[in-house]
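Peer 1: Build me a model from this:
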Amino acid sequence: MANSSSPEAPIPVGKVSALIGGWVDRLGAVWVEGQITQLSRRPGMQFLTLRDPDKDISLGVTCYRSVFEPVADVLQEGSRILVYAKPEWYTPRGTLSLRATEIRLVGLGELLARLEQLKHRLAGEGLFAMDRKKPLPFLPQCVGLITGRASAAERDVLEVARRRWPAVRFEVRNVLVQGAQAASQVAAAVRQLDEHPEVDVIVVARGGGSVEDLLPFSDEQLLRTVAAAATPVVSAIGHEPDQPLLDFVADLRASTPTDAAKRVVPDVGEEQTRVRQLRDRARRTVIGLVEREQHGLAGVRSRPVLAAPQRLVEERAQELTALLDRSRRSLGHRLDRAESDLGHTLARVVALSPAATLERGYAVLQRSDGTVLTDPAQAAAGERLHARVAGGGLSVTVEEVDPVDPVDSVGEGIVAADA
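Peer 2: Sure thing, here's the model as predicted:
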């Protein structure tokens, strides 16, 4: 470029910028360390300003959201970071920037970023989901305790738990709680206690410490072991501000080992008080129920039908007696009327009967074959007839047939005969 330019034939600015851009494009990606002085979050590309802490020099850094997302929660202005980036030259403005493909925090920041990435990945797999967490038993008969040997955490858990419930038993596994072997030993102890037939709940306890000291309790293999355990696991690591990833995977997070003992084992005094309260409440409920039932029963018994149950029978008996009397009177009246009607009918029958006629002095003449004579012409002189009168019968002989005018002597034409 120098050989092809002169005062008489200068190179335009645009061409110089393009030549610089071509040279920059041939550069490879490099690791760059710096401090964030400006952070601009955008929906797509992210923009950072990276400054050299020892010199007053800054460079702009751009990256895609996918590169920025894993460390987004821990990045802030003032953070020291490492970026793996390729230099880029923006020809229209003639500015140099870095296009990052990976971002790491320096020192502790880098460690926290890795933990944050692991946290996002495990959360995406559902290991932190609330619906997979198992409930703790109300009164565990045996508690598995994983902690350091002769540690304050072990002493706190044992003393507090036995003070709250003296009958509780422990299966203690002393392991390393710091260092390179700690995570594997804790995971092995979790598997061993999970297979123990008498252990109802497992407590992983450790006192407070730095982020580096608590790293074993964010180990991925340990986290997956705890997630696969069939026995409920309680995480009691560090103090309240400390929160290793085990807290998210465990079925219950306790703020301290002492808090774990309180959460796992009930207090015998509190339970006795609760039992007494429940018993008193149950007694009051039963007494109230009995009193209500007694009051209701007394109300029912005070009703006339139960106060004098024979009254109902007496009333029905009176009604029955009245109905019987009524039926008797009705039947008597009917019989009387029937008797009267019968008397009248009998009188009419008697009055109309032949016997009544005979009693008035009439007689019935019959031939020997039983036929009744109704006309004198039916009889012959000298014929013997049977005469029937009111008192009996007699035989008569016809001496003479004397026809009589029926108008003048009704029924008397057959009486002129001698006995």
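Peer 1: CA only for contacts and neighbour counts going forward, please
Peer 2: OK.
Peer 1: where does Glu102 fall, helix, sheet strand or coil?
Peer 2: strand (DSSP: H, G, I helix; E, B strand; the rest coil).
Peer 1: and Gly393, what helix or strand is that in?
Peer 2: strand 392-397 (DSSP states H and E).
Peer 1: Please name the spatially closest residue to Glu33 (chain neighbours excluded).
Peer 2: Residue nearest to Glu33 in three dimensions, not counting chain neighbours: Leu82, with 4.6 Å by Cα to Cα, 6 or more residues apart in numbering.
Peer 1: Leu215 too?
Peer 2: Here the residue nearest Leu215, using Cα to Cα, 6+ apart, is Pro244, at 7.3 Å.
Peer 1: Quick check: that neighbour vs Val364, distance?
Peer 2: Counting by Cα to Cα, to the nearest Å, the gap from Pro244 to Val364 is 146 Å.
Peer 1: With Val157 instead?
Peer 2: For Val157, the distance to Val364 equals 142 Å [Cα to Cα].
Peer 1: Pro309 too?
Peer 2: 76 Å.
Peer 1: And this one, please, so the two structures can be compared:
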Amino acid sequence: MDSSFSADAAFPPNAESARASHAPGQQGAASPHDAAAPRSSPAQLPEKAGETTPENPWPLSKLSHALHGYVQKAPAAWVEGQVIEVNQRARVCYVTLRDLQEEASVNVTLFQKEMARLERPLEQGSRVVVSLKADFYVKTGRLSMLGRDIRPVGLGDLLERLERLRRALADEGLFDPARKKPLPVLPHRVGLITGRNSDAEKDVVRNATNRWPGVQFEIREVPVQGAGSARAVIGALEELDRMAEVDVIVIARGGGAFEDLLSFSDEALLRAVFAADTPVVSAIGHENDQPLLDHVADVRASTPTDAGKRIVPDVQDERLRLSQARSALDRAVGTMIEREQQGLATVRSRPVLAQPDGMILVREEDLDRWRTRAWSAASSLTLRAQDSVAQMRARVRALSPQQTLDRGYAVVQTPDGSVLTDATRAEVGQWLTVRLASGELGVDVTGTSTRRPGEH
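Peer 2: Predicted coordinates for the structure are as follows:
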């Protein structure tokens, strides 16, 4: 007990004023005189509880009065809870309240005037807010809670709270579609969180198994209503999320009243679903039931039956799609082969492949024609060149000195070999050589003359 309890509390008139005790410093059994001797007088009692000792204790009544005074100083507190038991007496009503999330309960005493303010009697399962004031009863040492004011939590109040929470979570991005994880195409193992032996469990398992017989389930049965249900769902969710073999998690519950589904709008549960690495499917209630979990979950199923259809594909549909895909593939391959065959036939029908030697024959004819043209051109050029050479030879011959000599002319040369063209350059008695068309003559100059041919 707190050591601040003081000794100024009043004592009842018949309170004991002495206690038997051992003498200080002695050990072993006390003597009869020591046992009968008083320990201390009221004036010598410790002021605080922390100062009491086995040799100098408080009377029990002092502790009770100190506790009563200490509890009376505690202020009243408004709390919210769920009524789980109502015991109506003549002028007093005893109510047991349970916490909405954890396993904690307290007994509340309500007097007739407080109950008279209620518009309707309290019922089990009702959610209320009540002002509680702690009271310690000295005679019995019993701590009780007195209810000074009690108010039912109406549907409007709950809806207002949920709307505030919805707006706050939406502003944080917990409802953002871009952050939602896609479901696996074919999950090998499905985690299922549902109530014990519930119809929701049967609907999910039956519909999923009918659609895909090979699917396996990892089922966690937890309370899905009342105090502690949200915490239980969170524990199961975290356990399944840690299992690597679980590909998708389904949280399922059947329909119920609005208050029955409040656990699935719990803020802690919503944040746990948002933080999970495994995709989460919400399958709570019916189509019209929309707890906040539907907005945070990666996929919302209208009912547990719908969840069983969403998490796995239909084996019949997949077989039909596979057959259709196989048929489409066969048609595509057949069409491609037929088209390629037609293209190959078209290529083979071309002259270059139908008569491959035709191209060679055409080229052979071209080669013969080009050879003939080349031979003709070369022959023509040769003939023209021969004619040119003959003409040039004739011109050269016509212009050669020998041709002149052949016509009867002669070339006179001096002894030094130079041609004599002027008679005045010759001297009488000079030896000259006369070259004829055939042969030479040696002559002596007997005289010279400047007469030109044709002159007399």
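Peer 1: Now the TM-score, please.
Peer 2: For this chain pair, the superposition-based TM-score is 0.65 by TM-score structural alignment, normalised by the length of the first structure; 308 aligned residues with a Cα RMSD of 3.0 Å.
Peer 1: re the thing from before, higher neighbour count, Pro309 and Val364 of the first structure?
Peer 2: The neighbour comparison of Pro309 of the first structure against Val364 (other Cα atoms under 10 Å) goes to Val364, with 20 against 11.
Peer 1: aligned partner of that one in the second structure?
Peer 2: Using TM-score structural alignment, the partner of Val364 of the first structure in the second structure is Val411.
Peer 1: Without its sequence neighbours, what residue ends up closest to its match?
Peer 2: Arg435 (5.0 Å).
Peer 1: give me the stretch of the second structure that the helix or strand that contains Glu88 of the first structure matches.
Peer 2: Glu88 of the first structure is located in strand 80-90, with elements delineated by DSSP H and E. Strand 80-90 of the first structure lines up with nothing in the second structure when matched by TM-score structural alignment.
Peer 1: Ok, stretch 219-226 of the first structure next?
Peer 2: Against the second structure, stretch 219-226 of the first structure falls on residues 266-273 (TM-score structural alignment).
Peer 1: what residues does that stretch touch?
Peer 2: 165, 230-231, 233-234, 237-238, 264, 280, 292-293, 296-297 (Cα atoms under 8 Å, 6 or more residues apart in numbering).
Peer 1: Please identify which pair of those residues lies farthest apart.
Peer 2: Greatest spatial distance among these (Cα to Cα): Leu165 and Glu238, at 22.4 Å.
Peer 1: circling back: I'd assumed Val32 was in contact with the residue nearest to Glu33 of the first structure.
Peer 2: Yes - if you go by Cα atoms under 8 Å, Leu82 of the first structure and Val32 touch, sitting 5.6 Å apart.
Peer 1: quick one, which of these two is more surrounded?
Peer 2: Leu82 (19 against 16).
Peer 1: Now do the same contact list for that one.
Peer 2: Trp31, Val32, Glu33, Gly34, Ile103, Arg104, Leu105, Val106.
Peer 1: Out of these, who's the most crowded?
Peer 2: Ile103 (24 neighbours).
Peer 1: what's the closest non-adjacent residue to it?
Peer 2: Excluding the flanking residues, the one nearest Ile103 of the first structure by Cα to Cα, 6+ apart is Val83, at 4.6 Å.
Peer 1: Distance-wise, check the one you found relative to Pro137 of the first structure.
Peer 2: From Val83 of the first structure to Pro137 of the first structure the distance is 49 Å (Cα to Cα).
Peer 1: Look at the two and report which has more neighbours.
Peer 2: Shown here are Val83 of the first structure and Pro137; by other Cα under 10 Å, Val83 has more neighbours (23 against 13).
Peer 1: quick one: the more buried one and Ser66 of the first structure, what's the gap?
Peer 2: 14 Å.
Peer 1: What is the aligned counterpart of Gly173 of the second structure in the first structure?
Peer 2: Gly173 of the second structure maps onto Gly126 in the first structure, by TM-score structural alignment.
Peer 1: That should have said Thr433 of the second structure, apologies.
Peer 2: In the first structure, Thr433 of the second structure lands on His386 (TM-score structural alignment).
Peer 1: what helix or strand does its match sit in?
Peer 2: strand 384-389.
Peer 1: now Arg316 of the first structure
Peer 2: helix 309-352.
Peer 1: Show me what that helix packs onto, helices and strands only.
Peer 2: The helices and strands touching helix 309-352 of the first structure, judged by 3 or more Cα pairs under 8 Å, 6 or more residues apart in numbering; DSSP states H and E, number zero.
Peer 1: next structured bit after that helix?
Peer 2: Helix 309-352 of the first structure is succeeded, C-terminally, by helix 354-359 (DSSP H and E).
Peer 1: Next, the mean deviation of that following helix compared to the second structure.
Peer 2: On superposition with the second structure, the mean distance recorded for helix 354-359 of the first structure (mean Cα distance after the TM-score superposition for the first structure) is 1.7 Å.
Peer 1: Just after the strand or helix carrying Glu340 of the second structure, pick out the following helix or strand.
Peer 2: Following DSSP H and E, one finds Glu340 of the second structure within helix 315-349. Toward the C-terminus, helix 315-349 of the second structure is succeeded by helix 351-354 as the next helix or strand (DSSP H and E).
Peer 1: which residues sit in contact with the residue sitting nearest the centre point of the second structure?
Peer 2: Note on the second structure: the residue nearest the mean C-alpha position is Lys181, at 7.4 Å, using Cα atoms, centre = their mean. Lys181 of the second structure sits next to Thr278, Pro279, Asp298 when contact means Cα under 8 Å, 6+ apart.
Peer 1: Tell me if it really is in a helix.
Peer 2: No - per three-state DSSP, Lys181 of the second structure lies outside any helix segment and is coil.
Peer 1: State the distance from the residue nearest to Val411 of the second structure to Val443 of the second structure.
Peer 2: 11 Å.
Peer 1: Which one of the two is surrounded by more residues?
Peer 2: Taking neighbours as other Cα under 10 Å, Arg435 of the second structure and Val443 compare with Arg435 leading, 16 against 13.
Peer 1: Look up how far Gly429 of the second structure lies from the more buried one.
Peer 2: Counting by Cα to Cα, the gap from Arg435 of the second structure to Gly429 of the second structure is 18 Å.
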